[in-house]
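[1] one predicted model, sequence on top.
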Amino acid sequence: MTATLPAAFADRLTRILPADRLDGVLASFAAVKDVAFRINTLKAQPDAVLAGLRAAGLNPRPVAWSPLAWVVDAAAKRALTETPAFYQGEIYIQNLASQLAPLALAPQPGEMVLDLAAAPGGKTCQMAALMGNQGWLSAVEPVRDRYFRLKHNLDQQGVSIAHCYQKDGRAVGALTPERFDRVLLDAPCSSEARFDLNDPDSMAHWSPGKVREVAHKQKRLLLSAIHALKPGGVLVYSTCSFAPEENECIVHAALHKLGDAVEVTPVDIPVLHQPGLTEWDGKMLNPQLAHSVRVLPDSLVDGFYLTRLVKQRSTQ
């Protein structure tokens, strides 16, 4: 029997989303989604990987906006995880929405890059590939078991430029002030975009109180991320939550505290999305937040929020 969304969450969605998109978003929570994966160019060339998958009886389909992103039917997930390409780290199973944040950050070979909430490492591995394994990539994760899973995934994917730290990300900005060219903060969140009406457990721990709890931590993480960023550097803040308290309100608080030291800049996202909100619960937010984006889920892509910030001057 299909579950139902928490009533308070469903009500909040009616206030967050455009009315003409609400039905499609609600339907996405019941969809059995195809499995997306990314070809790892640190280990193999796309043509060879695809040939191997097809030889194994799979039918990978391309994603229009990325030559490295492909999908297979949901029923083929187990077969995908039993291929040599999977075991050898030539592919990484990763939702398409998750792949957007590293693309928006666009780390370059030779740069110093920080992933402030790195586990399990999919985005870290993607950034290493974008950098061609050239430069320095700091990957931070405070939880012990997740930290070791992160290290395993980086090793399995052939990442050689990563330096892993089991540390609370809220302390990193003070420890490494203005050291990094680019920072990714895919913040721990309430995981609302991962709700699945076919899996009641995916919603079991959600509550408005949980949203407030994670927002308190996110606010400090974002300030730490900004302090770790060099003047002129780029930061991407993202979550897999719909909640404005975890998204626009977090960025608004940083802008309010730091003034013109940071600026929200437009980001081009090749999937269905809406501009960030500039008002929530009767509170006006910084108008720059219209440049942020909330990805609207469909039968393939999960919901996602993303803001791109540029540091205009030192925060020391």
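    Perfect, I can see it now.

[2] use CA for all of it now, contacts and neighbours both
    OK.

[3] which helix or strand lies directly C-terminal to the helix ranked longest in the chain?
    The residue-count maximum for a helix in the chain (DSSP state H) belongs to helix 208-228. Proceeding N to C from helix 208-228, the next assigned helix or strand is strand 229-239, under DSSP states H and E.

[4] now what about that following strand, what contacts it?
    Contact with strand 229-239 is made by 101, 104-105, 173, 177-189, 191, 222, 225-226, 246-247, 304-314, as judged by Cα atoms under 8 Å, 6 or more residues apart in numbering.

[5] could you rerun that using 7 Å?
    Here strand 229-239 makes contact (Cα atoms under 7 Å, 6 or more residues apart in numbering) with 101, 105, 178-187, 189, 304-314.

[6] that older thread, so what does the longest helix of the chain touch, helix or strand wise?
    For helix 208-228, the packing partners by 3 or more Cα pairs under 7 Å, 6 or more residues apart in numbering; DSSP states H and E come out as helix 172-175, helix 248-258.

[7] redo that, cut-off 8 Å
    Under the contact definition 3 or more Cα pairs under 8 Å, 6 or more residues apart in numbering; DSSP states H and E, helix 208-228 sits against helix 172-175, strand 180-186, strand 229-239, helix 248-258.

[8] which residues of the stretch 51-200 of the chain fall in strands?
    Chain-ordered strands for the stretch 51-200 of the chain, with DSSP state E, counting those that start in this stretch as the definition, fall at 61-63, 66-72, 91-93, 112-115, 136-140, 162-165, 180-186.

[9] before we go on, here's another structure to hold up against the first:
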Amino acid sequence: MIPKKFKQRYKKIIPDFDKFLDYYSKRQAVSIRVNTIKTSKEDFLSMTHLRIKPVKWYADAFFVDTQHAAHVASTLEYFLGHIYLQDAASMVPPLVLAPHEGERVLDLTAAPGSKTTQMSQMMNNRGCIIANDNAYERIKALRGNINRLGCMNVVITRRDVRSFPASENERFDKVLLDAPCSLEGSMRKYFIHWSEGGVRSLALLQKKMIDAAWPLVKRGGELVYSTCTYAPEENEGVVQHLLQENEDAVLEKIKVKGLDHHEGITEFRDTTFNPELRKTARIYIHDYNTGGFFIAKIRKER
């Protein structure tokens, strides 16, 4: 059952709210990413027996037919590392960050490796990605996925984001902070854990994490901040905090070809956010039957 407080919070800010609520009773679409480090999309399509259709915003990704979805992880393609099970919405933050060959990239909360391995293939396995996480058990999954997918440009570290060492000579071209959150975009699985108190506590943690992440970005570099939640306190509120504390932080408008998303909000209850926050992106579960996501891209001025 969806809590009354949840409905009261979001009725005014989420479009097509009744449809949004209906999607909590629907099974989320299953999607895969073709791992072009080990195969080509053309070779995969010529060999696979899965019934699939394209993800509009990522040429190497596909939605899997419901009848085949349960069998993806037992296919030969999966065991060989030719495909990776990944929510199509979670592919958006790496697409927004857009890492290139030869760049230094930091994924601050990398496990289990969905976005790390996606960025590795976007970089053609060149350059360097530091894949960091604080949880030992999750790092084991991260290592397994990196090995299965053949990502050779990834180095794993284990640090609390809030104490990740910053050095003037060791800053990064691109930094991804996919922050721990209240999981509202994944509530078809985790709804039982939701509370407004949890949202407030996580927002405090996220502000500390983004404060620690910003010094790691080099001049002219970019930070992508993302969550799989809708809470403005964890999204627009965290990004506004960064902008207020750092004069060199400039918000960039989110543009991903093939993806129709919603703008970030500027008002919630008694709080007014900077109009610049409209440049951020929101994806709701009823848009594409994916998970929900928030994405912001911030550039550090030279």
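    Yep, that arrived. As the structure is a prediction and not an experimental result, all values here were calculated from the model.

[10] circling back to that earlier point, which among the contacts of strand 229-239 of the first structure count as buried?
    Buried residues within these, defined by neighbour count using 16 or more other Cα atoms under 10 Å: 101, 105, 178-187, 189, 304-311, 314.

[11] corresponding residue for residue 267 of the second structure in the first structure?
    Per TM-score structural alignment, the equivalent position to residue 267 of the second structure in the first structure is residue 279.

[12] swap in residue 115 of the second structure?
    Correspondence of residue 115 of the second structure to the first structure, assessed by TM-score structural alignment: residue 123.

[13] count the neighbours of whatever residue of the second structure lines up with residue 32 of the first structure for me.
    Matched across to the second structure, residue 32 of the first structure falls on residue 27, judged by TM-score structural alignment. Neighbour count of residue 27 of the second structure, defined by other Cα atoms under 10 Å: 12.

[14] also residue 153 of the second structure?
    Residues lying near residue 153 of the second structure (other Cα under 10 Å) number 18.

[15] who's in contact with the match of residue 115 of the second structure?
    Residue 123 of the first structure makes contact with 98-99, 101-102, according to Cα under 8 Å, 6+ apart.

[16] likewise for residue 240 of the first structure?
    Contacts here follow Cα under 8 Å, 6+ apart; on that basis residue 240 of the first structure touches 189-194, 302-305.

[17] redo that, cut-off 10 Å
    Neighbouring residues of residue 240 of the first structure by Cα atoms under 10 Å, 6 or more residues apart in numbering: 97-98, 186-194, 246-247, 294-295, 302-306.

[18] leaving out sequence neighbours, find the closest residue to the alignment partner in the first structure of residue 102 of the second structure.
    Taking TM-score structural alignment, the alignment pairs residue 102 of the second structure with residue 110 from the first structure. Closest residue in space to residue 110 of the first structure, ignoring its immediate chain neighbours: residue 135 at 3.7 Å, by Cα to Cα, 6 or more residues apart in numbering.

[19] for that neighbour, give me its contacts.
    Taking Cα under 10 Å, 6+ apart, we find residue 135 of the first structure in contact with 107-113, 128, 160-162.

[20] would you mind finding the match for it in the second structure?
    Match for residue 135 of the first structure (TM-score structural alignment): residue 127.

[21] with residue 152 of the first structure instead?
    Alignment note (TM-score structural alignment): residue 152 of the first structure maps to residue 144 of the second structure.

[22] which residue is the nearest non-sequential neighbour of residue 95 of the first structure?
    Residue 95 of the first structure sits nearest to residue 36 (Cα to Cα, 6+ apart), 5.3 Å away.

[23] am I right that that neighbour sits in a helix?
    No - the assignment for residue 36 of the first structure, made by DSSP: H, G, I helix; E, B strand; the rest coil, is strand rather than a helix.

[24] distance of it from residue 91 of the first structure?
    Distance of residue 36 of the first structure to residue 91 of the first structure, computed by Cα to Cα, to the nearest Å: 10 Å.

[25] these two: which is more packed in?
    The residue with more neighbours, out of residue 36 of the first structure and residue 91, is residue 91; 28 against 25, by other Cα under 10 Å.
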